[in-house]
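# Got a predicted structure here, sequence first:
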Amino acid sequence: MNIFYPTVNIKEKYQDKIVVEVPEVYELMQIASSLTGTFKNDPNLIKSSSSYYQDFRNHFQEFENHDLVLKLNKAFEENPYGNNQHAIRMLSLGLDIDNQNSLIDNGFININPATKYFLSTSVFFPSLNTNLIEDFAKKSNFKDFYKEHKGYYSKLINNYNELCDFKGMQTWLEKKFTSKYQSYRIIFSPLTGGFHSTTSFPNSDRSMDQTFMFVSAPRENIANLSPKEFETASSLSSRIVFTEIDHNYVNPVTDQFLNELDEAMDDYKNWNGQNGGSYPSKYSTFNEYMTWGVFNLYALDTYSEENMDTIIQYPTDFITENRKFIRFREFNQELIRLYESKDKPKIEELYEPIFEWMRKEYETSN
């Protein structure tokens, strides 16, 4: 048991539930981060095509040189997708903000003090920067902005729940994997671009696990979609969340096949054309292949046959061409073939045959 591994206190409102939310301090930190030059210059970090973005710019742009924003930008400069980003997303959930703009530890997350001590010079801990955050919130009238947009947040939350069958996802994943999680928290900001992440933590006595998906907002207008358009929109929003959720199921299975993975993927750069990027290893590259592949298996079992080609083609094209996972089309085709030929088994039963195919594919193409 790693004493440096954080634990969480799962509140009743989250236990055995799937909750979609825009937490207040989380949104405060996303707003401050979105004012940094690093975020403004990266469309993967910030979504600038919404009316909410314009409201954000109009309200907060004069605070671009606030000390909090400058400190965040310095933290992001080396790697905006690294530990600072993950720490800010996760640890902001442990703070509430009162009407006097004072931050309050809500007791959600337990971190060994030694972890903060050793990482405080290299990682941005919100709880160690409360004065800066409170000053930014007060001077920018953040509370007023958040309150004015609560109806907008609620609309997007409702849209997520309409577009995505979260309970169906959980049921399917627990049927296809042995992992179980007692709580899903799906957390988004309307400002978030395409950079999504996920993690999970046990509760204090390690009897339950809570998983967190940090994602972008769903489609804003869905009321007038035809049934076919709605199903396609549903698949697009579902893919965003699903490929984060299922990392919490896929990664533990991959951990059981590390030797097989090492043999099957001789060089991850033959599968990953990102030229570095966020997946600089066999393990991270394969898990991304598998999480997107598993979504397509879920899609096969979930959506109508009429729309199936379109629903599977879009994520397949996106991860192959945009994300540069250059062999995903062939990988996905083989994964689907194996899944159907084996009468749709648990996913772990597909690992050895997909590794065998990968070895042959590598030998054939070289």
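Perfect, I can see it now.
# make it CA atoms for all contacts and neighbour counts henceforth
OK.
# Checking His59 next. Helix, strand or coil?
Following DSSP: H, G, I helix; E, B strand; the rest coil, the label given to His59 is helix.
# what's the spacing between it and Asn110?
Per Cα to Cα, to the nearest Å, His59 is found 34 Å from Asn110.
# quick one: Tyr339 and Ser235, what's the gap?
Distance, Tyr339 to Ser235, by Cα to Cα: 20 Å.
# More neighbours: which of the two?
Ser235 (27 against 18; other Cα atoms under 10 Å).
# Could you pull up the residues touching that one?
163-164, 299, 311 (Cα atoms under 8 Å, 6 or more residues apart in numbering).
# So what's the residue count around Asn58?
Asn58: 10 neighbours (other Cα under 10 Å).
# again, but for Tyr52
15.
# now do Thr130
Using other Cα under 10 Å, Thr130 is surrounded by 16 other residues.
# Touching, it and Leu103? I think so.
Yes: with contacts counted by Cα atoms under 8 Å, Thr130 reaches Leu103, the gap being 6.6 Å.
# what's the closest non-adjacent residue to Phe145?
His59 (7.8 Å; Cα to Cα, 6 or more residues apart in numbering).
# Relative to Ala137, how far out is the one you found?
To Ala137, His59 is 12 Å away according to Cα to Cα.
# Also Asn287?
38 Å.
# now for the helix or strand harbouring Ile336, which elements pack on it?
Using DSSP states H and E, Ile336 falls within helix 328-341. If contacts are counted by 3 or more Cα pairs under 8 Å, 6 or more residues apart in numbering; DSSP states H and E, helix 328-341 sits against helix 282-302, helix 308-317, helix 351-365.
# of all these, which lies closest to Asn65?
helix 282-302 (36.2 Å; Cα to Cα).
# Which helix or strand lies directly C-terminal to the helix or strand hosting Ser154?
Per DSSP H and E: Ser154 is located in helix 150-163. Note on helix 150-163: by DSSP H and E, the next helix or strand toward the C-terminus is helix 166-176.
# now that following helix and helix 150-163, what's the angle there?
40 degrees (axes from the mean of the first three to the mean of the last three Cα atoms, to 10 degrees).
# starting at the chain centroid, how far to helix 166-176?
Centroid displacement of helix 166-176 relative to its chain, using Cα atoms, centre = their mean, to the nearest Å, is 17 Å.
# Now that helix: buried residues?
Neighbour-count burial for helix 166-176 flags 166, 169-170, 173, 176 (criterion: 16 or more other Cα atoms under 10 Å).
# Report the central residue of the protein.
Nearest to the geometric centre of the chain sits Ser197, at 2.8 Å (Cα atoms, centre = their mean).
# Ends of stretch 97-104, what's the gap?
6 Å.
# Return the distance of it from the chain's centre.
Worked out by Cα atoms, centre = their mean, stretch 97-104 lies 27 Å from the chain centre.
# follow-up on the earlier one: could you turn the buried ones of the contacts of Ser235 into a ChimeraX selection?
The buried residues among these can be selected in ChimeraX (16+ other Cα under 10 Å) with this line:
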select :163,164,299,311
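# Please compare the first structure with the one that follows:
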Amino acid sequence: MKRTFTLATLCIIAAASLFTSCKSYDVASRFNSKYVIASSGKMNAEVPENFELGYAMLALTNLAQKDTAIVDQNTAYYHDLMTWMGKYKNHKSVELLNATLSRNPKLVKSYLDGLYAFQMNGNRFSLKSSYRIDLNRVDFKRFAILLEKFHKDSRFHEFYVQHNGLYADMIQKANNLYSFNEAKTVNGTVKGYQVILSPLTKGYAGTMEIKGHAYSELIIFPRMSVNGRYYAMKEAIAGNRSAE
């Protein structure tokens, strides 16, 4: 299903507050020279399948259903997702995430940050070679296996492919809205920027800085704006700090 992204634009604003980041211990670096060369001086936007999979699972949790600030529920995309995925709200993976977040709702940030360190390798949910998550407060050794099963059982890849048009439109808008040189003027301490997008992002947007010996990068999780009204990023970033 192809949808145009007409009512929502990316909240990537040329303001220093957007690029004020918290240094992350949820994801640590394992940057090699190949990655540093490929990523330095660049700003890339993407809607990764693994991140969208994890966000979809979060959307099914009791916390996200009750706290409407976590996931944007006022879009056609969200309703498409619930139509496709709603019957999996009792899946073992969702039950584990429910139990984790019921003990500490602030772990939403650690969970979303940790998702960035993974990738879909075919049907496998695997850790990227450039990152490690051994200090993450979420047990991804358990979640990785369950996310892979959730991906298979829900036929999530089919849903993802059906919405490729929407994702492509989001990526194009993000790349047009902000450049590497503009980002560098408000945060020159990092050498690369990654913009991770999701139509579901709402209340837990913010940034994450990952530092290595010779290279550091800023991961930006922007919120969406609906009907031209922008959500403020300052509160989200403050929330990231308080969750540490």
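Sure, I can see it. Owing to the predicted nature of the structure, the values given are computational and were not obtained by experimental measurement.
# What value does the TM-score take for this pair?
Overlay of the two chains. TM-score (TM-score structural alignment, normalised by the length of structure 2): 0.76; 215 aligned residues with a Cα RMSD of 3.1 Å.
# re earlier: please identify which of Asn287 and Ala137 of structure 1 sits among more neighbours.
Between Asn287 of structure 1 and Ala137, counted using other Cα under 10 Å, the more crowded position is Ala137 (22 against 19).
# tally of neighbours for the residue lying closest to the more buried one once chain neighbours are set aside?
In space, and not counting its chain neighbours, Ala137 of structure 1 is closest to Asn101: 6.3 Å by Cα to Cα, 6+ apart. Using other Cα under 10 Å, the number of residues around Asn101 of structure 1 comes to 18.
# still on that earlier bit, what does the residue nearest to Phe145 of structure 1 align to in structure 2?
In structure 2, the residue matched to His59 of structure 1 (TM-score structural alignment) is Trp84.
# And Thr130 of structure 1, by the same measure?
Under TM-score structural alignment, Thr130 of structure 1 pairs with Ala144 in structure 2.
# I'd assumed Met120 was in contact with its match.
No: the pair Ala144 of structure 2 and Met120 fails to qualify as a contact (Cα under 8 Å) at a distance of 10.6 Å.
# Touching both of those two, which residues are there?
Common neighbours of Ala144 of structure 2 and Met120 (Cα under 8 Å, 6+ apart) are Ser126.
# Could you dump the contacts of Ser235 of structure 1 into a markdown table with distance to Pro6 of structure 1 added?
Formatted as a markdown table, these follow (distance: Cα to Cα, whole Å):
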| residue | distance to Pro6 of structure 1 |
| --- | --- |
| Leu163 | 32 |
| Cys164 | 29 |
| Ala299 | 34 |
| Ile311 | 38 |
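# Return the member of the contacts of Ser235 of structure 1 nearest to Leu91 of structure 1.
Cys164 (26.2 Å).
# Let me see the contact set for the closest one.
Cys164 of structure 1 touches 234-235, 237-238, counting by Cα under 8 Å, 6+ apart.
# Which one (most neighbours) among these?
Ser235 (27 neighbours).
# secondary structure element for that one?
Ser235 of structure 1 belongs to helix 227-245 when assigned by DSSP H and E.
# Buried residues, that helix. List them.
230-245.
# ok, now stretch 38-48 of structure 1?
Neighbour count says stretch 38-48 of structure 1 has 38-39, 45-48 buried, by 16+ other Cα under 10 Å.
# what's the answer for stretch 89-98 of structure 2, then?
In stretch 89-98 of structure 2, counting by 16+ other Cα under 10 Å, buried: 89, 91, 93-98.
# And for stretch 334-342 of structure 1?
334-336, 338-339.
# what does stretch 123-130 of structure 1 give?
Using 16+ other Cα under 10 Å as the test for burial, stretch 123-130 of structure 1 gives 123-127, 130.
# right, and out of those, which lies closest to Phe328 of structure 1?
Nearest to Phe328 of structure 1 among those, with distances taken as Cα to Cα, is Val123, at 34.1 Å.
# which non-adjacent residue is nearest the closest one?
That would be Asn84: by Cα to Cα, 6+ apart, it lies 5.2 Å from Val123 of structure 1.
# how many neighbours does the one you found have?
The burial count for Asn84 of structure 1: 18, using other Cα under 10 Å.
# How far off centre is the helix or strand where it lies?
In this structure, Asn84 of structure 1 sits in helix 83-91 according to DSSP H and E. Offset of helix 83-91 of structure 1 from its chain centre (Cα atoms, centre = their mean): 12 Å.
# Tell me which residue of structure 2 matches up with the residue nearest to the centre of structure 1.
Ser197 of structure 1 maps onto Gly206 in structure 2, by TM-score structural alignment.
# contacting residues for its match?
Per Cα under 8 Å, 6+ apart, neighbours of Gly206 of structure 2: 18, 21, 220-223, 233, 236-237, 240.
# any idea what Thr38 of structure 1 aligns with in structure 2?
By TM-score structural alignment, Thr38 of structure 1 lines up with Leu63 in structure 2.
# Against Gly54 of structure 2, how distant is that match?
Distance, Leu63 of structure 2 to Gly54 of structure 2, by Cα to Cα: 14 Å.
# Also Ser129 of structure 2?
For Ser129 of structure 2 relative to Gly54 of structure 2 (Cα to Cα), the value is 19 Å.
# which of these two has more neighbours?
Gly54 (22 against 14).
# Counterpart of the more buried one over in structure 1?
So, by TM-score structural alignment, Gly54 of structure 2 is matched to Met29.
# which element is its match on?
Using DSSP H and E, Met29 of structure 1 falls in helix 24-34.
# What's the first helix or strand after that helix?
Next along the chain from helix 24-34 of structure 1, counting by DSSP H and E, comes helix 37-40.
# average gap between that following helix and structure 2?
With mean Cα distance after the TM-score superposition for structure 1, helix 37-40 of structure 1 departs from structure 2 by a mean of 0.7 Å once superposed.
# name the helices or strands packed onto that helix?
helix 67-77.
# how does it look with 6 Å?
Using 3 or more Cα pairs under 6 Å, 6 or more residues apart in numbering; DSSP states H and E, no helix or strand is in contact with helix 37-40 of structure 1.
# Just name the closest of the contacts of Ser235 of structure 1 to Tyr152 of structure 1, please.
Using Cα to Cα, Leu163 comes nearest to Tyr152 of structure 1 of the contacts of Ser235 of structure 1, at 16.4 Å.
# related to what we said a few turns ago, okay, buried residues for the helix holding Met29 of structure 1 please.
Neighbour-count burial for helix 24-34 of structure 1 flags 24-34 (criterion: 16+ other Cα under 10 Å).
# With stretch 151-169 of structure 2 instead?
Those would be 151, 154, 156-157, 159-160, 163, 166-168, for stretch 151-169 of structure 2 by 16+ other Cα under 10 Å.
# Would you reformat these as CSV and include distance to Lys202 of structure 2?
Output for the buried residues of stretch 151-169 of structure 2, formatted as CSV (distance: Cα to Cα, whole Å):
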residue, distance to Lys202 of structure 2
His151, 23
Ser154, 23
Phe156, 21
His157, 23
Phe159, 21
Tyr160, 19
His163, 19
Leu166, 17
Tyr167, 16
Ala168, 19
